[in-house]
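S.K.: Below: sequence and its predicted model.
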Amino acid sequence: MLATRAYVPDHKLPAGDPGRWPWPYDVPGVAQLAREGMTFSKPITFLVGENGSGKSTLVEAFAEAWGLDAHGGRAGRKYVNDRPKTPLGEALDFDTTIAGGAHRSGTRTRRRGYFLRAETAFGFMNAVSGMRGYWDEDTSEMSHGEGFLTVFDNMFTDPGFYLMDEPEAALSFTSSVELVARIHELGATGAQVICATHSPVLAATPGADIIEVGEHGFRHVEWDELDLVFHWRRYLTDPRAYLRHVIDEETTHR
């Protein structure tokens, strides 16, 4: 474990009535973090929630606050994008273990970590393939899923701070199961992994802590208590129970 809690120091909170705080503090999950912080009790944490729930906003801010590039990439690489940090990433701080404190204060070139962000990952992978400190394989000749697993195998290898935002976007079911095995192995090395996901497959990683993010804010739950798992089970049992609400069957059969 490196980080035990993410929080916003009081002097960095927005001014005024909390009920009128600006974005992203008006997102319930972010507002709860601002009020009480978010604790991490296990080496692997999954943030699970619907689109717009704030899970990607949180994991991006965690990356920025730890010193990783919000665009994606490895620790020790200087920011290459021109945009400033997000308001939450600028304000956020961490309580750390002794190992985590040493990691954050270590020299830029010796820190171990990576932020794998689905929406920017493939272009970034192609740009750095073969560069020193990355990987030798040419990811432009691979599928997205093969490229993601290549990045994981080469960049998620040592005890460090690793973040992922919806890595399942590029993965088949089989590749998702393979990633579960890799994440589980990484967590046993002393590394810390925080992943935002829609995937019930990834969230089932043994020993992981699951934080469900939504209109309620956020809460620690068991895998089989997730709304995500409930709906996937129902859908796979009877897809028409869902599809009849969005597809006109008369039009389909014409």
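M.R.: Nice, I can see it.
S.K.: switch to C-alpha atoms for all contacts and neighbour counts from now on
M.R.: OK.
S.K.: List the contacts of residue 140.
M.R.: Counting by C-alpha atoms under 8 Å, 6 or more residues apart in numbering, residue 140 touches residue 126.
S.K.: Let's verify it: helix, strand, or coil?
M.R.: helix (DSSP: H, G, I helix; E, B strand; the rest coil).
S.K.: Can you give me the distance of it to residue 175?
M.R.: 18 Å (C-alpha to C-alpha, to the nearest Å).
S.K.: Report the distance from stretch 147-159 to the chain centre.
M.R.: 15 Å (C-alpha atoms, centre = their mean, to the nearest Å).
S.K.: what residues does that stretch touch?
M.R.: So stretch 147-159 is in contact with 74, 112-114, 121-122, 125, 134-135, 137, 139, 162, 167, 170, 179, 186, 189-192, going by C-alpha under 8 Å, 6+ apart.
S.K.: Against residue 219, how distant is residue 182?
M.R.: Applying C-alpha to C-alpha, the value for residue 182 to residue 219 is 26 Å.
S.K.: just the strands in the stretch 151-254 of the chain please.
M.R.: Counting by DSSP state E, counting those that start in this stretch, one finds strands in the stretch 151-254 of the chain at the ranges 161-165, 192-197, 209-214, 217-221.
S.K.: Same question for stretch 71-78: list its buried residues.
M.R.: 71, 72, 73, 74, 75, 76, 77 (16 or more other C-alpha atoms under 10 Å).
S.K.: Could you tell me the end-to-end distance of it?
M.R.: 11 Å.
S.K.: Identify the residues contacting that stretch?
M.R.: The contact list for stretch 71-78 (C-alpha under 8 Å, 6+ apart) reads 67-69, 81, 108-117, 120-121, 124, 155.
S.K.: how much distance is there from that stretch to the middle of the chain?
M.R.: Relative to the chain's own centre, stretch 71-78 is displaced by 15 Å; criterion: C-alpha atoms, centre = their mean.
S.K.: Same check on stretch 143-163?
M.R.: Relative to its parent chain, stretch 143-163 has a centroid offset of 13 Å by C-alpha atoms, centre = their mean.
S.K.: Skipping adjacent residues, who's closest to residue 116 in space?
M.R.: Among residues not flanking residue 116 along the chain, residue 164 sits closest, at 4.6 Å (C-alpha to C-alpha, 6 or more residues apart in numbering).
S.K.: What's the local residue count around that neighbour?
M.R.: 22 (other C-alpha atoms under 10 Å).
S.K.: Show the contacting residues for it.
M.R.: Contact analysis of residue 164 by C-alpha under 8 Å, 6+ apart lists 59, 115, 116, 117, 118, 193, 194, 195, 196.
S.K.: Below is an additional structure, to be compared with the one above:
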Amino acid sequence: MIVERAYAHVYDPDPDAWPWTVPGVRQFLAEGLRFRAPVTFLVGENGSGKSTLVEAMAEGFGLDSYGGSADWKYATSRGRSVLGERVSFDAAPRGRRMVGSRAARKGFFLRAETALDALERESLDPDSRSHGEGFLAAFREKFTVPGLYVLDEPEAALSFASCLELLGHLDQLAKAGGQVVCATHSPLLTALPGADIVQLGEGGMERVRWADLELVDHWRRYLADPQAYLRHVLG
């Protein structure tokens, strides 16, 4: 792995101000997040803090918050977030040079909202591909060397088959010495064998087995009986 732990020191955060009001963020400030596997998934409902945390970790590692590789740090005018500018890492033995030297840093931040612009900036010509193919082009061409790869809901543009291809890329990247931190709503991605899954919610952060994830339970029950859910939302 590249990093063993992410943490942040924020002195006297306003308890009534975002993002400090989010339980998962408060726990991150108090304890940090220790990585137990080369691939870590953060899951939870919208507003649970998973995207806030992965963006902050990307920024803390020196990746542009807009998205892109380490070579494009702050290529946009967007500044670092209040949490991201405070994130630090404890390096794993093989990651000490990378964490300690910007010139040696390798990685990529892929966020769903800005992915196509970031890919164009990386000379991947997304206009010649569909949205999903553009995502997969990044995985094939940019996720190749050991480094820290941070993903925010990469499944947003992908079909079922494309998600399976992404899963294979993540597995190969981890086996080649890379490390992945991914915020996701996907029961398919989180099923990656050996991945560490951290669920965020009202209780903060907790490690959960794939079979016990709330999102897996909801998808399982919905597919078994859609009407059990639809009767609550359709007039």
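M.R.: Cool, got the structure. Everything numeric here is computed off the predicted structure, so don't read it as measured data.
S.K.: TM between them?
M.R.: Remark: TM-score between the superposed chains equals 0.96 [TM-score structural alignment, normalised by the length of structure 2]; 235 aligned residues with a C-alpha RMSD of 1.4 Å.
S.K.: if we can go back for a sec, and the buried ones among the contacts of stretch 71-78 of structure 1, selectable in ChimeraX?
M.R.: Here is the ChimeraX command that selects the buried residues among the contacts of stretch 71-78 of structure 1 (16+ other C-alpha under 10 Å):
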select :67,68,69,111,112,113,114,115,116,117,121,124,155
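S.K.: In strands, which of the contacts of stretch 71-78 of structure 1 appear?
M.R.: Among the contacts of stretch 71-78 of structure 1, the residues falling in strands (DSSP state E) are 113, 114, 115, 116, 117.
S.K.: Aligned to residue 35 of structure 2, what sits in structure 1?
M.R.: Counting by TM-score structural alignment, residue 35 of structure 2 corresponds to residue 40 in structure 1.
S.K.: May I have the secondary structure class of the closest residue to that match other than its chain neighbours?
M.R.: Distance criterion C-alpha to C-alpha, 6+ apart; nearest residue to residue 40 of structure 1, sequence neighbours excluded, is residue 4 at 4.8 Å. At residue 4 of structure 1 the chain is in strand, as set by three-state DSSP.
S.K.: Tell me how many other residues crowd residue 4 of structure 1.
M.R.: Applying other C-alpha under 10 Å, we find 16 residues neighbouring residue 4 of structure 1.
S.K.: likewise the one 10 residues further on?
M.R.: Residues within reach of residue 14 of structure 1, counting by other C-alpha under 10 Å, total 15.
S.K.: what residues are up against it?
M.R.: Counting by C-alpha under 8 Å, 6+ apart, the residues that residue 14 of structure 1 touches are 21, 22.
S.K.: Check for me that it belongs to a strand.
M.R.: No. Assigned with three-state DSSP, residue 14 of structure 1 falls outside any strand and is coil.
S.K.: picking up where we left off before, derive a PyMOL selection command for the buried subset of the contacts of stretch 147-159 of structure 1.
M.R.: Filtering these down to the buried ones (16+ other C-alpha under 10 Å) takes a single PyMOL command:
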select buried, resi 74+112+113+114+121+122+125+135+139+162+167+170+179+186+190+191+192
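S.K.: Return the subset of the contacts of stretch 147-159 of structure 1 lying in helices.
M.R.: Counted as lying in helices by DSSP state H, out of the contacts of stretch 147-159 of structure 1, are 121, 122, 125, 179, 186.
S.K.: per the alignment, the second one corresponds to what in structure 2?
M.R.: Looking back up the chat, that one is residue 122 of structure 1. Matched to structure 2 by TM-score structural alignment, residue 122 of structure 1 sits across from residue 116.
S.K.: do the same with the fourth one
M.R.: Taking TM-score structural alignment, the alignment pairs residue 179 of structure 1 with residue 166 from structure 2.
S.K.: Report the contact partners of the nearest residue to residue 222 of structure 1 once chain neighbours are set aside.
M.R.: Excluding the flanking residues, the one nearest residue 222 of structure 1 by C-alpha to C-alpha, 6+ apart is residue 210, at 6.5 Å. Shown in contact with residue 210 of structure 1 (C-alpha under 8 Å, 6+ apart): 45, 46, 47, 48, 203, 220, 221, 222, 223.
S.K.: Okay, the match of residue 122 of structure 1 and residue 126 of structure 2: tell me how far apart.
M.R.: 6 Å.
S.K.: now swap in residue 57 of structure 2 and tell me
M.R.: Distance of residue 57 of structure 2 to residue 126 of structure 2, computed by C-alpha to C-alpha: 26 Å.
S.K.: same thing with residue 167 of structure 2?
M.R.: To residue 126 of structure 2, residue 167 of structure 2 is 21 Å away according to C-alpha to C-alpha.
S.K.: Ok, residue 218 of structure 2 next?
M.R.: Relative to residue 126 of structure 2, and taking C-alpha to C-alpha, residue 218 of structure 2 is found at 34 Å.
S.K.: Residue 94 of structure 1 maps to what in structure 2?
M.R.: In structure 2, the residue paired with residue 94 of structure 1 according to TM-score structural alignment is residue 89.
S.K.: what's the mean distance for the strand or helix carrying that match versus structure 1?
M.R.: Residue 89 of structure 2 belongs to strand 87-91 when assigned by DSSP states H and E. With mean C-alpha distance after the TM-score superposition for structure 1, strand 87-91 of structure 2 departs from structure 1 by a mean of 1.2 Å once superposed.
S.K.: And that strand, what does it pack against?
M.R.: Counting by 3 or more C-alpha pairs under 8 Å, 6 or more residues apart in numbering; DSSP states H and E, the packing neighbours recorded for strand 87-91 of structure 2 are strand 3-8, helix 50-61.
S.K.: Ok, which of those comes nearest residue 19 of structure 2?
M.R.: helix 50-61 (7.9 Å; C-alpha to C-alpha).
S.K.: ok, back up a step: out of the helices and strands packed on strand 87-91 of structure 2, which gets nearest to residue 224 of structure 2?
M.R.: Short answer: helix 50-61, nearest of these by C-alpha to C-alpha, at 27.9 Å.
S.K.: average offset between the closest one and structure 1?
M.R.: Helix 50-61 of structure 2, aligned to structure 1 and superposed, deviates on average by 0.3 Å (mean C-alpha distance after the TM-score superposition for structure 1).
S.K.: now what about that helix, what contacts it?
M.R.: Contacts for helix 50-61 of structure 2 (C-alpha under 8 Å, 6+ apart): 6, 19, 24-25, 42-44, 64-65, 80-81, 83-89, 99, 109, 150-152, 181-183, 200.
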